[in-house]
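Engineer: predicted model, plus sequence, below.
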Amino acid sequence: MQIYIVNQITSQCQFIQTYFKGSSSTRDPHNIIWSAPISPFVKLNIDGSSLGNPGSLGFGGIVRDSRGFWFSGFYGHFDHTTNIHVELLAILNGMRHAWNNGFRHIIIETDSLVAIHLIE
């Protein structure tokens, strides 16, 4: 299996989403754009979120092909953990999901630099 993990915020992209950088009082909109992977790769976009740190958490993701077509998605929930733990769980469960659905060439995009550094 070939897996590449990249930071979603710095990737070159095709579809535009807006996110806010900074505290809620100093929100600064920035554009994030999604780019399709080169065939035979699929792209696994994941994210996790917790209510509190530690707290109740959820995660999910989607798998898209080189044309940007959605193949499948996944999600999960845990009762109590930390922000970084949920990001790592999202990556792990996303990889399992992609593998179990027959994908062997995977690019993972996440917004967690800490998770990327821990994996590296």
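Structural biologist: Cool, the structure landed.
Engineer: drop to CA atoms for contacts and neighbour counts, all remaining ones
Structural biologist: Fine.
Engineer: this protein: helices as residue ranges?
Structural biologist: 83-100, 113-119 (DSSP state H).
Engineer: reformat those as TSV; add distance to residue 21 and mean neighbour count.
Structural biologist: Converted to TSV, the helices of the chain look like this (distance: least, Cα to Cα, whole Å; neighbours: other Cα atoms under 10 Å):
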stretch	distance to residue 21	mean neighbour count
helix 83-100	17	20
helix 113-119	15	13
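Engineer: structure two is appended below for comparative analysis:
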Amino acid sequence: MFKLNTDGASKGNPGVVGAGGIIRNHLDQIVLAFQEYLGLTSDTAAELKAMYRGVKLSIGSNIRKIWVEIDTNIALKLISSPSQRPWHLQNLLQQIKNLLSQAEFKISHIFR
């Protein structure tokens, strides 16, 4: 199983946003990494966009067993609770779910 750690950050909420992540193998070796400027949005959207980019990169690299670790409980709850999704994040959350359906995965919270 590969581990994907992602993080989104914003300067203000909403504010200028960036996202990044790292994918490591079972030996803790870096396989892939990414970072991206995302423009203006909320901190929760930044976290979710970081997860989306990381999962998309994993799937595109034929990595199908993924353990996603994120440092925000809000994003974790939004992924696992379809009934509590804000309308402006619906599309992004659905895209994440569609990507995750192509892999064997687990998602957990990690402290900063």
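Structural biologist: Great, that's in hand. Being a predicted model, the structure only gives us computed values, none of them experimental.
Engineer: follow-up on the earlier one: export the helices of structure 1 to TSV and tack on distance to residue 69 of structure 1?
Structural biologist: As requested, the helices of structure 1 are exported to TSV (distance: least, Cα to Cα, whole Å):
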stretch	distance to residue 69 of structure 1
helix 83-100	15
helix 113-119	25
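Engineer: so which of those helices gets nearest residue 33 of structure 1?
Structural biologist: helix 113-119 (17.4 Å; Cα to Cα).
Engineer: so the closest one matches what in structure 2?
Structural biologist: Using TM-score structural alignment, helix 113-119 of structure 1 corresponds to residues 73-79 of structure 2.
Engineer: ok, average deviation of that stretch from structure 1?
Structural biologist: Following the fit onto structure 1, the mean deviation recorded for stretch 73-79 of structure 2 is 0.2 Å by mean Cα distance after the TM-score superposition for structure 1.
Engineer: which residues are contacting that stretch?
Structural biologist: Identification of contacts with stretch 73-79 of structure 2 by Cα atoms under 8 Å, 6 or more residues apart in numbering yields 44, 47-48, 70, 84-85, 93, 97, 107-109.
Engineer: now the strands for structure 2?
Structural biologist: Taking DSSP state E, the strands of structure 2 run over residues 2-12, 15-24, 30-41, 65-70, 104-109.
Engineer: quick one: residue 46 of structure 1 and residue 112 touch, right?
Structural biologist: No: counting by Cα atoms under 8 Å, residue 46 of structure 1 does not reach residue 112; the two are 9.7 Å apart.
Engineer: more crowded one of these two?
Structural biologist: residue 46 (28 against 19; other Cα atoms under 10 Å).
Engineer: and the equivalent of residue 42 of structure 1 over in structure 2, what is it in contact with?
Structural biologist: For residue 42 of structure 1, the aligned position in structure 2 is residue 2, judged by TM-score structural alignment. By Cα under 8 Å, 6+ apart, the contact set of residue 2 of structure 2 is 23-26, 63, 65-67.
Engineer: recalculate using a threshold of 6 Å.
Structural biologist: Contact analysis of residue 2 of structure 2 by Cα atoms under 6 Å, 6 or more residues apart in numbering lists 24-25, 66.
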